[in-house]
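>>> model this:
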Amino acid sequence: METNHKIALVTGGSRGLGRNSAIALSKKGIDVIVTYLSRKEEAEEVVQQIEANGCKAAALQLDAGNVSTFDSFAERLGDLLKEKWNRDQFDFLINNAGFGINAPIASTTEEQFDSLMNVHFKGVFFLTQKLLSRIADHGGVVNLSTGLTRFTTDGYGAYAAMKGAIEVLTKYMAKEFGKRGIRVNMVAPGAIATDFGGGVVRDNQDIRDHLGSLTALGRVGEVDDIGGIVASLCTPELGWVNAQRIEASGGMNL
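You can find the predicted model right below:
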């Protein structure tokens, strides 16, 4: 059945915040394409959940840290849009794909640094550049940042620095893309109970209790605390919000 739904592309949509964001988008009537690196079965499960919410969905493989693959990804995306939606463009790009490395600056290796840079900054920069012509006028981009750009936690210097670069880049994207009516914002989660960083916040009760004690609302975040914010930034109700950093940390380290 043909629909007039908007279409969102969520990178890293097979798990964690990406998965939750994709499903939240579908609850707002937005069709979703999720990308995955290796978890195809989990991505297909997300597709099924989105379809159960009455929206169209699809999954595409993407290595968000390998710029050399972006040309072929853009071609596959174009083919999918034409085949499934009879469109050449989509409406919202959610740059969510990522991972964490906990290592003090003194012991962070060049390999660790480069892997973080490739996914969290270089990949976001060039994937957005590559897909910009496929984002419809008056669409939007949502970049994922982190609360760690405001407060500090030992071992996340390199990761937070990449996200700090994303926060600056977001403002420049908003300035340049605004000529086409494309809004660009960022969501900065605090400590969230996912498999990020090996699931340390999700699985270690002592860490959960400690982080909760540092948070005004008295607990760590859950994935359901984030996806709805990402989805809301893709709705007309927030259509005048642009170039903003929205921290979703429950009031951590105030």
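
>>> all contacts plus neighbour counts: C-alpha atoms, from now on.
Noted.

>>> tell me the centre residue of this structure?
In the chain, the C-alpha nearest the mean C-alpha coordinate belongs to residue 96, at 1.8 Å (Cα atoms, centre = their mean).

>>> So it versus residue 240, what's the distance?
Using Cα to Cα, to the nearest Å, residue 96 is found at 22 Å from residue 240.

>>> which residues touch residue 110?
If you count contacts by Cα atoms under 8 Å, 6 or more residues apart in numbering, residue 110 has none.

>>> The structure of the following sequence is requested for comparison with the preceding one:
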Amino acid sequence: MADHGIGGKTVLIAGGAKNLGSLIARDLAAHGAKAIAIHYNSAATRPDADRTLADLRAAGVQAVALQADLTSAGACARLFADTVAAIGRPDIAINTVGKVLKKPIAETTEAEFDSMFAINAKAAYFFIKEAGIHLNDNGKLVTLVTSLLGAYTPFYSTYAGAKAPVEHFTRAASKEYGARGISVTAIGPGPMDTPFFYGQEAPDAVAYHKQAAALSAFTRTGLTDVADIAPFVRFLVSEGWWMTGQTILVNGGYTTK
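Below you'll find the predicted structure:
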């Protein structure tokens, strides 16, 4: 019988230096992960990575930070190879990488379109590919998407559009990797109380989003808190292994399918 606990497991988290990725790393450390590799995109994020590393090491976890721009297949392959070299083959792989753009279709440039799909779709695809190659049997793979996949709204065409393919990547990978006991899921948070959200939104839109979820009145800001997402990730990479091929919207009733 496979061990689906977190204790003693090795973890790779893309985008693990800050915000939700950092919280997931620290949460899994607190629940017994043995070794964690956190990925960060650029030198600008290195101070965040160092702070997260310090927290992980203080918790007694073997931890390493790895830099990569994941918008090429080669970079995704190197990230997994570097992880294996530093801490061993991962049991758990989590991709929190993403970029948001709020803009009318008529004003969106080709360069913006290409960037959004490279970060949100291409990077996700090749992360899933490399996870299938490098994860140990009975591993767990989770990709962060967006609750806008359940929305009927303007202005997020490239963001929600570039995250939408990840639903099928997840379904296909779950079928292809299932023979090795690997579960593959995606989580779509609602708008989260992080700089990732506020950089794209005008004050009136922020006010709307803060009251749009069915449970908004019972949260600190009205938005999804990263602390509300980490337990769902922990569940899916442990006892929740039987759920696979699914995209779960975790948003307090912000959108649904």
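
>>> List the contacts of the residue nearest to the centre of structure 1.
10-13, 17-18, 143-144.

>>> quick one: which of the residues you listed has the most company?
Most neighbours among the contacts of residue 96 of structure 1, by other Cα atoms under 10 Å: residue 13, with 31 neighbours.

>>> Surely that residue is in a helix?
No. Counting by DSSP: H, G, I helix; E, B strand; the rest coil, residue 13 of structure 1 is not part of a helix but coil.

>>> Once aligned, what mean separation remains between the longest strand seen in structure 1 and structure 2?
In structure 1, with assignment by DSSP state E, the single longest strand is strand 135-144. By mean Cα distance after the TM-score superposition for structure 1, the fitted strand 135-144 of structure 1 averages 0.5 Å away from its aligned residues in structure 2.

>>> Which part of structure 2 matches that strand?
Aligned by TM-score structural alignment, strand 135-144 of structure 1 falls on residues 135-144 of structure 2.

>>> how close does residue 54 of structure 1 get to residue 189 of structure 1?
In terms of Cα to Cα, residue 54 of structure 1 sits 28 Å off from residue 189 of structure 1.

>>> Please identify which of those two sits among more neighbours.
Neighbour count, other Cα under 10 Å: between residue 54 of structure 1 and residue 189, residue 189 has more, with 23 against 13.

>>> got the buried residues for stretch 53-67 of structure 1?
Residues of stretch 53-67 of structure 1 classed as buried: 53, 55-65, 67 (neighbour count, 16 or more other Cα atoms under 10 Å).

>>> Point out the ones among the residues you listed that are inside strands.
57-61.

>>> Looking at those residues, which is nearest residue 152 of structure 1?
Among those, residue 61 lies closest to residue 152 of structure 1 (Cα to Cα), at 33.4 Å.

>>> tell me which element the aligned partner of residue 163 of structure 1 in structure 2 is part of?
With TM-score structural alignment as the criterion, the equivalent of residue 163 of structure 1 in structure 2 is residue 163. Residue 163 of structure 2 belongs to helix 157-177 when assigned by DSSP states H and E.

>>> tell me what that helix is packed against?
helix 110-117, helix 123-134, strand 183-189, strand 246-250 (3 or more Cα pairs under 8 Å, 6 or more residues apart in numbering; DSSP states H and E).

>>> what do you get if the cut-off is 6 Å, keeping everything else the same?
For helix 157-177 of structure 2, the packing partners by 3 or more Cα pairs under 6 Å, 6 or more residues apart in numbering; DSSP states H and E come out as strand 183-189.
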